[in-house]
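1. Pasting the sequence and the predicted model now:
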Amino acid sequence: MNRIELINLYGQGITDCETSPFEMLETLHIRSELHQLSLTKEEKKMVAAYDLKLLGNAEQVFEHTSKAYDFSASKEKMDEWWWHLDLLLKGEILFNATSLYDDVI
């Protein structure tokens, strides 16, 4: 699967809370895969736009995905903030858009 297809799958996944919690969990895995890739500026912009949608729907995504995943037990690095939606929603971590801005502008 190429990068654009992965980005589009991520985008579809984070906007559809009607899927199973396991499919939403797979969407977060796709986001982690994207995090590891060297993306072009255009691809970074696409991912950033979907990240903003995820942030806007963070509570819904958290509630839905929590049926299949315990966010409080996440051992993922903090730079993969999508695995720490519980902390994000509690205000214990903040999403830093500055580095994202530098990467895509």
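-> Cool, got the structure.
2. can we go C-alpha only for contacts and neighbour counts from here?
-> Noted.
3. Please tell me how far residue 82 sits from residue 98.
-> Look at residue 82 and residue 98: by C-alpha to C-alpha, to the nearest Å, they are 17 Å apart.
4. of those two, who's got more company?
-> Taking neighbours as other C-alpha atoms under 10 Å, residue 82 and residue 98 compare with residue 82 leading, 24 against 8.
5. so what's residue 42 up against?
-> Residue 42 is in contact with residue 104, counting by C-alpha atoms under 8 Å, 6 or more residues apart in numbering.
6. how near is it to residue 7?
-> Applying C-alpha to C-alpha to residue 42 and residue 7 gives a distance of 11 Å.
7. try this one side by side with the last:
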Amino acid sequence: MDRMKLVNLYGEGITDCDSSPFEMIETFHIRSELHQLPLTKEEKKVVAAYDLKLLSNAEKVFEHTSKAYDFSASKENMEEWWWHLDLLLKGEILFSATPLYDDVI
């Protein structure tokens, strides 16, 4: 699947809390896939905008997704903060934005 299609699927998924909690988990898997891909600057900007939407709705997404996923048992890397919304909401981890440029760390 092309990267921009994945980006758009991620964006659609994080804004739809009326979907099944399992679909939200699939959206998190898409975000993890995007995390591993070499994205263009434009793709990174769009992902970052969707990440901000996810963050602004983190509590609602957490409550919805918790019906099907135990965040406290997540074994995912902490760089993949979307799998750790419980810790993010408690302030135990900080959000790390996707760098928009390759030379930004």
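-> In hand now; what should we look at? Bear in mind the structure is a predicted one, so any value in this text is a computation, not a measurement.
8. how near is residue 66 of the first structure to residue 58 of the first structure?
-> As judged by C-alpha to C-alpha, residue 66 of the first structure and residue 58 of the first structure stand 12 Å apart.
9. now residue 78 of the first structure
-> Separation of residue 78 of the first structure from residue 58 of the first structure (C-alpha to C-alpha): 16 Å.
10. Which of these two has more residues huddled nearby?
-> residue 58 (19 against 11).
11. separation between that one and residue 4 of the first structure?
-> According to C-alpha to C-alpha, residue 58 of the first structure and residue 4 of the first structure sit 23 Å apart.
12. Over to residue 32 of the first structure?
-> The spacing between residue 32 of the first structure and residue 4 of the first structure, counted by C-alpha to C-alpha, is 15 Å.
13. okay, these two: which has more neighbours?
-> A count of neighbours by other C-alpha under 10 Å puts residue 32 above the other of residue 32 of the first structure and residue 4, at 18 against 14.
14. What is the neighbour count of the closest residue to that one other than its chain neighbours?
-> Distances taken as C-alpha to C-alpha, 6 or more residues apart in numbering put residue 80 closest to residue 32 of the first structure, at 6.8 Å, once the chain neighbours are dropped. Around residue 80 of the first structure sit 13 other residues, with neighbours defined as other C-alpha under 10 Å.
15. I'd assumed residue 33 was in contact with residue 80 of the first structure.
-> No - Residue 80 of the first structure is beyond contact range of residue 33, at 10.3 Å (criterion: C-alpha atoms under 8 Å).
16. Is residue 38 of the second structure part of a helix or strand, or is it coil?
-> Using DSSP: H, G, I helix; E, B strand; the rest coil, the structure places residue 38 of the second structure in coil.
17. before we move on, what about residue 76 of the first structure?
-> What three-state DSSP gives for residue 76 of the first structure is coil.
18. and it, what pairs with it in the second structure?
-> Aligned counterpart of residue 76 of the first structure in the second structure: residue 76 (TM-score structural alignment).
19. and the closest residue to its match other than its chain neighbours, how many neighbours does it have?
-> Leaving out its chain neighbours, the residue that sits closest to residue 76 of the second structure by C-alpha to C-alpha, 6+ apart is residue 83, at 6.5 Å. When counting by other C-alpha under 10 Å, one arrives at 25 neighbours for residue 83 of the second structure.
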